[in-house]
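Visitor: Quick check, what structure comes out for this input:
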Amino acid sequence: MKIKIETAGSRLDKALADLTSLSRSLANEQIKEGQVLVNGQVKKAKYKVQLGDVIRYQLPEPELVDYQPENLALDIIYQDEDVAVVNKPQGMVVHPSPGHNQGTLVNALLYHIKDLSSINGVLRPGIVHRIDKDTSGLLMIAKNDQAHLALAQELKDKKSLRKYWALVHGNLPNDLGVIEAPIGRSEKDRKKQAVTAKGKEALTRFKVLERFGDYSLLELQLETGRTHQIRVHLAYIGHPIAGDPVYGPKKTLKGQGQFLHAKTLGFTHPRTGQDLEFSVDLPPVFQETLEKLRKTRS
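Guide: This next block holds a predicted model:
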């Protein structure tokens, strides 16, 4: 594969990551191995690309992802012939990917539900939307393509109800608020998302449920569904989610990742037109942490 540089000044590894599907770390590896040529010559990662440079690189061989039904514990809140609603535990990846071929929600779905939509292919059957590995809570699952298309359109039209509870650092000045800031890939770290002018519109509403001095319990409602949206927005306003290893401080509450739970989910049934709404309790570690904070406050 080859690309032609139209904007000069970036390091070779950054330019390659920005202009291709390669991550910066993978771009670095290929540069070190001599698989990246600039105008036919091997250059170091720190080389500043010039206008008109022609860069040739190798696309890595795709890693085959094996997925099999697994008899994993799965909390199915609701199920009919078209849709299912599941309560994903914290620590479970939603779908298989390189490095996560087993133990995912999809592996569990293939065992417990069988009939799943094919819209997202064989690796994400039935998956209409996702939540992070260390976020717990509710997800809608499509059992056929017609249901999938209807549910996905409702999400796109911002008609679905998605409410989260989060335990965040600090004491917010207002009981109610709206965070409206575009989110895209971070220019400093391509593994992270960030508020950036080049990002896509993102809007999160919040309400303070409890205050604990150094921490606050929030209810958040998504109007859009950008990657890591709640985590990025809360960090952006200076109140990162407790336990968040990526967007939060190192000194934080001990748990099993970020204290973020998809508590309430509502949508229109794709066949009957009935409005459905579901809500689930916080996971034990979240509840126990809140109880400790309440005792400390009192």
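Visitor: When you work out contacts or count neighbours from here on, use the C-alpha atoms and nothing else.
Guide: Noted.
Visitor: Which secondary structure state does the residue nearest to residue 159 when sequence neighbours are not counted sit in?
Guide: Of all residues not flanking residue 159 in the chain, residue 267 sits nearest, at 7.4 Å (C-alpha to C-alpha, 6 or more residues apart in numbering). Put simply, residue 267 is strand when judged by DSSP: H, G, I helix; E, B strand; the rest coil.
Visitor: Quick check: residue 267 touching residue 158?
Guide: No. Residue 267 is not in contact with residue 158 according to C-alpha atoms under 8 Å; the separation is 10.3 Å.
Visitor: and those two? which has more neighbours close in?
Guide: A count of neighbours by other C-alpha atoms under 10 Å puts residue 267 above the other of residue 267 and residue 158, at 19 against 14.
Visitor: quick one: that one and residue 65, what's the gap?
Guide: 32 Å (C-alpha to C-alpha, to the nearest Å).
Visitor: Could you do residue 274 as well?
Guide: 37 Å.
Visitor: With residue 159 instead?
Guide: For residue 159, the distance to residue 65 - C-alpha to C-alpha - is 34 Å.
Visitor: Quick one: the helices in the stretch 1-150 of the chain, in order.
Guide: Applying DSSP state H, counting those that start in this stretch to the stretch 1-150 of the chain gives helices spanning 12-19, 24-32, 105-112, 145-156.
Visitor: just how off-centre is the third one within its chain?
Guide: Right, the one you point to is helix 105-112. Per C-alpha atoms, centre = their mean, to the nearest Å, the displacement of helix 105-112 from the mean C-alpha position of its chain is 20 Å.
Visitor: One more, please, to line up against the first structure:
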Amino acid sequence: MENKCIIEKLQLIIPQTMDGWTVERVLRREVGVSRTLLRRAKRNRVILLNQLPVKTNVTVKTGEVLELWMGSQETQVVPERMELNILYEDAHLLAVNKPPGMLVHPLTNETSGTLANGVLYHWLQQGTIDRFRPVHRLDRNTSGIVLIARNPYVQQQLQIQMKQGQFVRRYLALVKGKVQPEQGVIQAPIALEEGSFIKRMISPAGKEAISHYQVLRTFNQASLVRVELETGRTHQVRVHMAHMGHPLLGDSLYGGDTSNIKRQALHCAYLAFNHPVQGSRIKISCSVAGDIRQLMEEHSKKA
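Guide: All right, here's what the predicted structure looks like:
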């Protein structure tokens, strides 16, 4: 297959309500383009009005066609053939069910076998050379849905939805003991633990962190909990549940029992958001990972 770059664009026919607006006002207020993306577009001269490059201080008229072109960009990540469990795909977005143990991004000393390698290979088979743009991230040992944007505008719009509370993220966690009360809100700021590059802790000096939880099933010595994130701090579910006295099973970093599972029993099971281009509400779900399901079955036998 011949490799090629697929060029994507945003196009808007100027309505009467925007007659006399500047190009910048249209792109910033109506389309929602970020300052960073707008600066890059200016520098690369990829803003067109009626198919001609235009500066952002030019005024537009009703019926004119305004376009913002976004070229696919090459990346240093090496495409690698692997089986991907694709949950959703269109010209703008890709959602994959990531297995536990897989990195989302390559590291300096671990450049292959990551989700990024597999996604870039998948796109290469479609004739696209592009960058890997995850909208959110999962830890290596957290399984479940990872959403990837196909261009910087889509990525930026979804991250705005996160900040505005329009992007829903729900996790399933198997935790120690019986959680009481069975539903509630955990509002406890999270900071990096002193002397550690990885571990987090609850601290008044930390960043605001809010989790909404509900117990879905209770076992003799464990509970299956659904956690919906209002904020997205690193290790938020793990830190908040441990703070309640119910660390995730398998989570050695925060006091979880590792006798029956060697990774935190955490799975991103549901995402919902407004499609940045189509405008429709997208809902994506996937079943809990096999090792967590097996652990639940073992706890059911103990009941």
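Visitor: circling back: how near is the residue nearest to residue 159 of the first structure to residue 277 of the first structure?
Guide: Distance from residue 267 of the first structure to residue 277 of the first structure, by C-alpha to C-alpha: 7 Å.
Visitor: Can you get me a residue count around the aligned residue in the first structure for residue 271 of the second structure?
Guide: Under the alignment (TM-score structural alignment), residue 271 of the second structure maps onto residue 265 of the first structure. If you count neighbours by other C-alpha under 10 Å, residue 265 of the first structure ends up with 20.
Visitor: Contact partners for residue 265 of the first structure?
Guide: Residue 265 of the first structure makes contacts with 138, 139, 140, 160, 161, 162, 163, 277, 278, 279, as judged by C-alpha atoms under 8 Å, 6 or more residues apart in numbering.
Visitor: Contact partners for residue 70 of the second structure?
Guide: 7, 8, 9, 46, 151.
Visitor: can you map out the strands along the stretch 1-150 of the first structure?
Guide: 2-4, 37-38, 41-42, 54-56, 75-79, 83-88, 136-142 (DSSP state E, counting those that start in this stretch).
Visitor: wait, is residue 166 of the first structure part of a strand?
Guide: Yes. Checked against three-state DSSP, residue 166 of the first structure lies within a strand.
Visitor: Tell me the counterpart of residue 222 of the second structure in the first structure.
Guide: That one, residue 222 of the second structure, aligns with residue 215 by TM-score structural alignment.
Visitor: shouldn't its match be in contact with residue 209?
Guide: No. Applying C-alpha under 8 Å as the test, residue 215 of the first structure and residue 209 come out as separate, 11.2 Å apart.
Visitor: neighbour-wise, which of the two wins?
Guide: Taking neighbours as other C-alpha under 10 Å, residue 215 of the first structure and residue 209 compare with residue 215 leading, 21 against 14.
Visitor: mind listing what's buried in stretch 90-97 of the first structure?
Guide: 90, 92, 93, 94, 95, 96, 97 (16 or more other C-alpha atoms under 10 Å).
Visitor: what does stretch 235-243 of the first structure give?
Guide: For stretch 235-243 of the first structure, by 16+ other C-alpha under 10 Å, it's 235, 239, 240, 241, 242, 243.
Visitor: if we can go back for a sec, check contacts around the match of residue 222 of the second structure.
Guide: By C-alpha under 8 Å, 6+ apart, residue 215 of the first structure lies in contact with 167, 168, 169, 170, 171.
Visitor: for residue 69 of the second structure, same thing?
Guide: Contacts for residue 69 of the second structure (C-alpha under 8 Å, 6+ apart) come out as 7, 8, 9, 10, 41, 46, 47, 48.
Visitor: Out of those residues, which sit inside strands?
Guide: Mapping these onto strands (DSSP state E) picks out 7, 8, 9, 10, 47, 48.
Visitor: Put the buried members of these into a ChimeraX selection.
Guide: Listed next is the ChimeraX selection for buried residues among these, using 16+ other C-alpha under 10 Å:
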select :47,48
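Visitor: Let's have the ones in strands among the contacts of residue 69 of the second structure in CSV, adding distance to residue 194 of the second structure.
Guide: CSV is the format used below for these (distance: C-alpha to C-alpha, whole Å):
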residue, distance to residue 194 of the second structure
7, 46
8, 45
9, 46
10, 45
47, 47
48, 50
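Visitor: which one of the ones in strands among the contacts of residue 69 of the second structure sits closest to residue 80 of the second structure?
Guide: Nearest to residue 80 of the second structure among those, counting by C-alpha to C-alpha, is residue 7 at 22.6 Å.
Visitor: do you know how far residue 239 of the second structure is from residue 196 of the second structure?
Guide: 15 Å.
Visitor: how near is the residue positioned nearest the centre of the second structure to residue 273 of the second structure?
Guide: With distances taken as C-alpha atoms, centre = their mean, the residue of the second structure nearest its centroid is residue 136 (2.2 Å). Distance, residue 136 of the second structure to residue 273 of the second structure, by C-alpha to C-alpha: 13 Å.
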